[in-house]
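Engineer: Sequence and predicted structure below; questions after.
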Amino acid sequence: MKHRENNGCRDDKYLHMKTKVALVTGGYTGEAEISFKSSDFVYSQLDKAKYDVYPVTIALDSWFHVSEQGIKIPINREDFSLTIDGHVVKFDVAFIILHGTPGEDGRLQGYFDMIGLPYTSCGALTSALTMNKGYTKSILADIPDLHVANSVLLFESHRRDAVSLITERLSLPYFVKPNAGGSSIGMSKVKEDAALQEALDKAFDAANTGRQVLVEEFVTGREFSQGIFRDSAGELVVLPATEVRTTREFFDFEAKYIPGLTEEITPADLTDEQKDRASRIIREIYIRLNCRGMVRVDFFLEAETDRFYFIEINTIPGQTPQSFIPQQVRAFGMKESDFYAELIEAALSSSTQ
């Protein structure tokens, strides 16, 4: 394992030192609140006998670590290091648990690439691309057995003519969502054209989503979410799927985060053929998009046709105890602590290749 210099130690006897992990959280959007909950859980699961873990908050006004004494210590952005009690802490790896910008859209990954710090998530290009739902669908459209809903991608320049563009090309009901958002913020299901303009305005004006809107024909069926990761040996591992059943019109922000509105079944009740087909598709998605670390793929199984329809991919999936990935890791028979260790070791291994 390749180690950077830590705490100013230079003697060979320090080669057995624990791996220093920057647990990167926070962010510039409303999803920061979820990021903190996710990173708190990851922190609780990481083996402190093996890893020295330093939570690092990325906020608009500052990047910082809060010491055990409650002191706010700024990050040196030249090399993402900390100076604590006169000692410089240089990290071996960044564990990114930051939903939304700049942790999920490639900006932070590009910075880490420039300073040479390994990290646990997809690379800069893949992260940026997958935040754009429309572009992602274009790349995945010809994967065997994977279907994509008919859609229209709208930019700000289309806004004046958006209603006519949609009604000419798509059939009701519509699913309207920001093209670069997360946590289902700004999404609407539209059952009649009279409600379309309000839904478009809501999606266009959603904060930090790039003022682009994706409108899709609504797919009726069962909804699933399924994780996949590359382990420290370089093997792709597909986790068991979770089925999402909600009392709401669709799996929106409230359904995701208000207890009691959604039932989540892990592992999902799928036939062996459906499991094999989903696994094959998800592996191809991971490879096609050049993913790294863990990702989560959301999809529909259309009621009448038994076709899998791609919804979206999440490259920094939530990690609260109730989140899909931890549920699936447990259903797979793995401890979360071992799972997170695999992600760290895989990031370190890939950085030395």
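Structural biologist: That came in fine, so what should we check first? Predicted model only: the values in this text are computed from it and were never measured. Residues are numbered from 1 along each chain as shown.

Engineer: hey, let's count contacts and neighbours off CA atoms from now on
Structural biologist: OK.

Engineer: now the helices for the stretch 101-250 of the chain?
Structural biologist: Per DSSP state H, counting those that start in this stretch, the stretch 101-250 of the chain carries helices over the ranges 107-115, 124-130, 133-140, 162-169, 196-204.

Engineer: following the helix or strand harbouring residue 39, which helix or strand comes up?
Structural biologist: Residue 39 belongs to helix 32-45 when elements are defined using DSSP states H and E. Sequence order places strand 51-58 as the next helix or strand after helix 32-45, per DSSP H and E.

Engineer: How about that following strand, which residues are buried there?
Structural biologist: Buried residues in strand 51-58, defined by neighbour count with 16 or more other C-alpha atoms under 10 Å: 52, 53, 54, 55, 56, 57, 58.

Engineer: Check stretch 285-301 too.
Structural biologist: Of all the residues in stretch 285-301, those buried under the rule 16+ other C-alpha under 10 Å are 285-286, 289, 291-301.

Engineer: hmm, back to that, what's in contact with the helix holding residue 39?
Structural biologist: 23-27, 53, 55, 97-100, 318-321, 336-337, 340 (C-alpha atoms under 8 Å, 6 or more residues apart in numbering).

Engineer: Take those and keep only those in helices.
Structural biologist: Using DSSP state H, the subset of the contacts of helix 32-45 located in helices is 336, 337, 340.

Engineer: Which PyMOL command selects the buried ones in those?
Structural biologist: The PyMOL command for the buried members of the ones in helices among the contacts of helix 32-45 (criterion: 16+ other C-alpha under 10 Å) is given here:
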select buried, resi 336+340
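
Engineer: Which one of the ones in helices among the contacts of helix 32-45 is nearest to residue 179?
Structural biologist: Taking C-alpha to C-alpha as the measure, residue 179 sits nearest to residue 340 out of the ones in helices among the contacts of helix 32-45, at 29.5 Å.

Engineer: Who are the contact partners of residue 273?
Structural biologist: Contacts of residue 273 (C-alpha under 8 Å, 6+ apart): none.

Engineer: Could you confirm it falls within a helix?
Structural biologist: Yes: the assignment for residue 273 (DSSP: H, G, I helix; E, B strand; the rest coil) places it in a helix.

Engineer: here comes the other one, which I'd like you to weigh against the first:
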Amino acid sequence: MKKNIAILMGGYSSEFDISIQSGNVVYKHLDKSLYNPYRVHITKDSWFYIDDQDQKTLIDKNDFSLSKDGSKIIFDAAFNIVHGSPGEDGLLQAYFELIGIPQTACDFYQAALTFNKRDCISALKPYGIPTATNYFLNKGDAIAVNDIIHTVGLPCFVKANKAGSSYGVSKVNTKEEMLPAIDIAYKEDDEIIIESFLSGTEVSVGVITYKGKDLVLPITEIVSENEFFDYEAKYLGKSQEITPARLTKEQEEKVRELALKIYQILKMKGFSRSEYIFHNGEPHFVEMNTNPGFSEASILPQQAIAAGISLTELLTNTIEESIKSQKYN
């Protein structure tokens, strides 16, 4: 008997449109012989199922059910591909945990922790994970530009603490650029992280739960045409994404070990994609995405295909792992 799968897309953040694209890719590649897929848009105003004729039907949030053609549809699992809030910050994860429906992303605590760049870095530091030098700001704090520069140096990066797809991120090369960059970051979040510049090769490493085991996917090297891997580089073709990355055997082993270690320290499951920069020969952790982009050209799907895993196989595995995990809890 086919399982009913809700594909969650949209969300409350600037990444709404990107999530819709990702969700439609999941819908396209899901194995229709195993699953009945339902596209569910998550918006601040309502949650609704949208059919192939773009007709909308509201989701009952009391039990996450759908009334369609006179019958009530109960979902066997939710495929969470909402980028940003509420799909990547733990809110949806906690909701599904409460009502007892499996969802494909990591658990709510891990989602909340990794979505908060500052907290994630702080949690990893006791384990000796190398990162950039950081300076934290909250909206309303006094901004001492000289102190910031003394701590992190120039150039540096100013980032919104809880945002994805490089929204609210600026590279600061001069003292005069600092305050405008902080203003940009505050448009996305009321918390900011300012990081020292790490020079070196940037790579993206996917780690997933595959057939019951933690699997590090082939590594992708990021070569941006812009000053850093910003929105244009990620989504408008302003970068090269080279899989497998052009690393030495030693570099590859170092970053694979580090990515797997972080995945296991944080007790992750499902998808993850982490960014690293080889600074002075050592991979430095930048951040982790737990619901990374999922267009056909996105990095994680590229890596899965390079590992010999088709998108349909990847999606099937992710759904079945989430259902199995729910049974064990």
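Structural biologist: Thanks, I have the structure now. Treat the numbers as computed from the prediction; the structure is a model and nothing was measured.

Engineer: TM-score, when you put one on top of the other?
Structural biologist: The TM-score (TM-score structural alignment, normalised by the length of structure 2) is 0.97; 328 aligned residues with a C-alpha RMSD of 1.2 Å.

Engineer: Would you mind listing the residues in contact with the most centrally placed residue in structure 1?
Structural biologist: In structure 1, the residue lying closest to the centroid (C-alpha atoms, centre = their mean) is residue 316, at 2.3 Å. Contact analysis of residue 316 of structure 1 by C-alpha under 8 Å, 6+ apart lists 96, 97, 98, 99, 103, 104, 121, 294, 295.

Engineer: Scan those residues and report the most crowded one.
Structural biologist: Within those, most neighbours by other C-alpha atoms under 10 Å means residue 98, with 31 neighbours.

Engineer: Aligned to it, what sits in structure 2?
Structural biologist: Alignment note (TM-score structural alignment): residue 98 of structure 1 maps to residue 82 of structure 2.

Engineer: who touches its match in this structure?
Structural biologist: Residue 82 of structure 2 makes contacts with 8, 9, 10, 11, 16, 19, 23, 42, 88, 291, as judged by C-alpha under 8 Å, 6+ apart.

Engineer: what about the residue nearest to it when sequence neighbours are not counted, neighbour count?
Structural biologist: Spatial nearest neighbour of residue 82 of structure 2, chain neighbours left out: residue 9 (4.6 Å); criterion: C-alpha to C-alpha, 6 or more residues apart in numbering. The burial count assigned to residue 9 of structure 2 is 27, neighbours taken as other C-alpha under 10 Å.

Engineer: And for the one 3 residues further on?
Structural biologist: By other C-alpha under 10 Å, 16 other residues sit near residue 12 of structure 2.

Engineer: Which residue in structure 1 aligns with it?
Structural biologist: For residue 12 of structure 2, the aligned position in structure 1 is residue 28, judged by TM-score structural alignment.

Engineer: Against residue 317 of structure 1, how distant is its match?
Structural biologist: 17 Å (C-alpha to C-alpha, to the nearest Å).

Engineer: Equivalent analysis for residue 232 of structure 1, please.
Structural biologist: Distance, residue 232 of structure 1 to residue 317 of structure 1, using C-alpha to C-alpha: 19 Å.

Engineer: Please apply the same query to residue 329 of structure 1.
Structural biologist: Going from residue 329 of structure 1 to residue 317 of structure 1 by C-alpha to C-alpha gives 13 Å.

Engineer: now residue 209 of structure 1
Structural biologist: Distance, residue 209 of structure 1 to residue 317 of structure 1, using C-alpha to C-alpha: 17 Å.

Engineer: Could you do residue 142 of structure 1 as well?
Structural biologist: The gap separating residue 142 of structure 1 from residue 317 of structure 1 is 25 Å, by C-alpha to C-alpha.

Engineer: Settle it for me: which of the two has more neighbours?
Structural biologist: Using other C-alpha under 10 Å as the criterion, residue 142 of structure 1 and residue 317 rank with residue 317 on top: 23 against 11.

Engineer: Can you tell me what that one aligns to in structure 2?
Structural biologist: By TM-score structural alignment, residue 317 of structure 1 lines up with residue 292.

Engineer: wait, what's in contact with that match?
Structural biologist: With contact taken as C-alpha under 8 Å, 6+ apart, residue 292 of structure 2 is in contact with 81, 83, 271, 272, 273, 300.

Engineer: residues near whichever residue in structure 1 pairs up with residue 180 of structure 2, how many?
Structural biologist: Taking TM-score structural alignment for the superposition, residue 180 of structure 2 sits opposite residue 198 in structure 1. Using other C-alpha under 10 Å, residue 198 of structure 1 has 12 neighbouring residues.

Engineer: do residue 132 of structure 1 as well
Structural biologist: Applying other C-alpha under 10 Å, we find 22 residues neighbouring residue 132 of structure 1.

Engineer: ditto for the one 3 residues further on
Structural biologist: Neighbours of residue 135 of structure 1 under the rule other C-alpha under 10 Å: 13.
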